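>>> Coordinates for the following, if possible.
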Amino acid sequence: MHIPPYYKKAGWQKFFAGMFIGGVIAYAIFLFMYGTHFENWIEENLMLRDEIRDLKDRAETLNKDKEELNEKRKEQLVIQSVEIVFLNESKLLSQNLTDRLSIYKLRELAKEQIHDVIGKDVSSVADNERLIIKSLESKIYRVDEFTYELEVERLIISPKLTVSLQIKITKN
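Sure thing, here's the model as predicted:
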């Protein structure tokens, strides 16, 4: 079997030359596009790596600062919550002198009176304990048609400020 000698004809030579040159040009365009894309990808990758490194450094610094602040905060305890305890609550309820809703409202009024101590240092609250006692005892609390006075029996100053009170009904 014999392959015809197309390479000798000018038409076929131009066709094969055009295919070869077209393939070379297409490959050059492909390399240029791929190279440009790869270069942009590498540049973006390096920028993102730098940004990640910066963010990790910032996070590490912030965590160290947070730990230092937590250690300082532990040294200086702060008031986190206030608890009001009525010592004669059960006695007043059993004698039907007041109801649970009035006790609840009275507790909320007392908490409102001293809510400013939340977030303060325990030491500064301890220095001003007389002020807290006077602010609770000097006010007359009105709930519904009853008027109440509170007398502080015990004040426990810790991260949870506990105030033990006696309820006195002054006016029916």
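>>> alpha carbons only for contacts and neighbour counts from here, please
Noted.
>>> How about residue 107, nearest residue that isn't a chain neighbour?
Nearest residue to residue 107, sequence neighbours excluded (C-alpha to C-alpha, 6 or more residues apart in numbering): residue 84, at 6.3 Å.
>>> how close does the residue nearest the centre of the chain get to residue 98?
With distances taken as C-alpha atoms, centre = their mean, residue 66 lies nearest the centre of the chain, 13.0 Å away. Relative to residue 98, residue 66 is positioned 48 Å away (C-alpha to C-alpha, to the nearest Å).
>>> Ok, residue 130 next?
For residue 130, the distance to residue 98 - C-alpha to C-alpha - is 29 Å.
>>> cool, and residue 123?
36 Å.
>>> looking at this, residue 84 is in a strand?
Yes: per DSSP: H, G, I helix; E, B strand; the rest coil, residue 84 lies within a strand segment.
>>> Now show me the structure for the sequence below, then we'll compare the two:
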Amino acid sequence: MRVPTIHRYKNGQRFFFGTVIGALVSWLIFLYMFGHMQEEQAKTIRKQREQIMELEKEKNIWQEDFKKLNEKNKQLLTVQEVIVKIENAEKYRIDPLSVFEVEESVKEDISMVLAKDLHLVYESRDLLKRVIINKPVKINDKRYRLTIKEIVIYTTLTVHLELILDD
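As a prediction, the model looks like this:
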């Protein structure tokens, strides 16, 4: 059996060329549609990348702010400074240098509370009072006792003291 020649059958030629031309047209339409869809996908991916980068930057900013806020809150919850003030030194006519020295020695005695948690310092306030009250003070060859007039426990520990002449 042999294959018939193609130029004899005009209908077969038309069918074959119609199929080839149809395949070419459909392939071109497919390429156009596929290219258009891929372009749209590329644009979407590009937009999403930019959005992801923006969100990453924003997330980093929020994390840094959160860390700073945590550090600030951590500092707010600890004793940062100790202030000691003797209020009635004028009553006994004590010079300012001696008052300063007594205030500094009391600060040294209670400096253990620096950088401690406020709750811990509050719980140990009786110990602080005993440390201050049991400290004998000698100024100008006279002995004095310290009494606590007021104590404020916050990020700054403030202690207001009074001198009493010890007999």
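>>> follow-up on the earlier one: so residue 130 and residue 98 of the first structure - more neighbours on which side?
Taking other C-alpha atoms under 10 Å, residue 130 of the first structure and residue 98 do not tie; residue 98 has more neighbours (15 against 12).
>>> quick one: secondary structure of the more buried one?
Under three-state DSSP, residue 98 of the first structure comes out as coil.
>>> what about the residue nearest to it when sequence neighbours are not counted, helix or strand, and which?
Distance criterion C-alpha to C-alpha, 6+ apart; nearest residue to residue 98 of the first structure, sequence neighbours excluded, is residue 92 at 6.0 Å. Residue 92 of the first structure belongs to helix 89-94 when assigned by DSSP states H and E.
>>> Check the alignment and tell me where residue 24 of the second structure lands in the first structure.
Aligned counterpart of residue 24 of the second structure in the first structure: none (TM-score structural alignment).
>>> Residue 16 of the second structure versus residue 24 of the second structure, what's the distance?
12 Å.
>>> ok, so what distance separates the aligned residue in the second structure for residue 114 of the first structure from residue 147 of the second structure?
In the second structure, residue 114 of the first structure lines up with residue 110, judged by TM-score structural alignment. For residue 110 of the second structure, the distance to residue 147 of the second structure equals 15 Å [C-alpha to C-alpha].
>>> How about residue 33 of the second structure?
From residue 33 of the second structure over to residue 147 of the second structure (counting by C-alpha to C-alpha), the distance is 92 Å.
>>> Pick out whichever of the two has more residues nearby.
residue 147 (18 against 12).
>>> So which residues of the first structure form helices?
Per DSSP state H, the first structure carries helices over the ranges 10-75, 89-94, 100-114, 122-127, 129-137.
>>> Let me see the contact set for the equivalent of residue 103 of the first structure over in the second structure.
Alignment note (TM-score structural alignment): residue 103 of the first structure maps to residue 99 of the second structure. Contacts for residue 99 of the second structure were tallied using C-alpha atoms under 8 Å, 6 or more residues apart in numbering; they are 86, 89.
>>> Now do the buried residues in stretch 151-163 of the first structure.
Across stretch 151-163 of the first structure, burial judged by 16 or more other C-alpha atoms under 10 Å covers 151, 152, 155, 157, 158, 159, 161, 162, 163.
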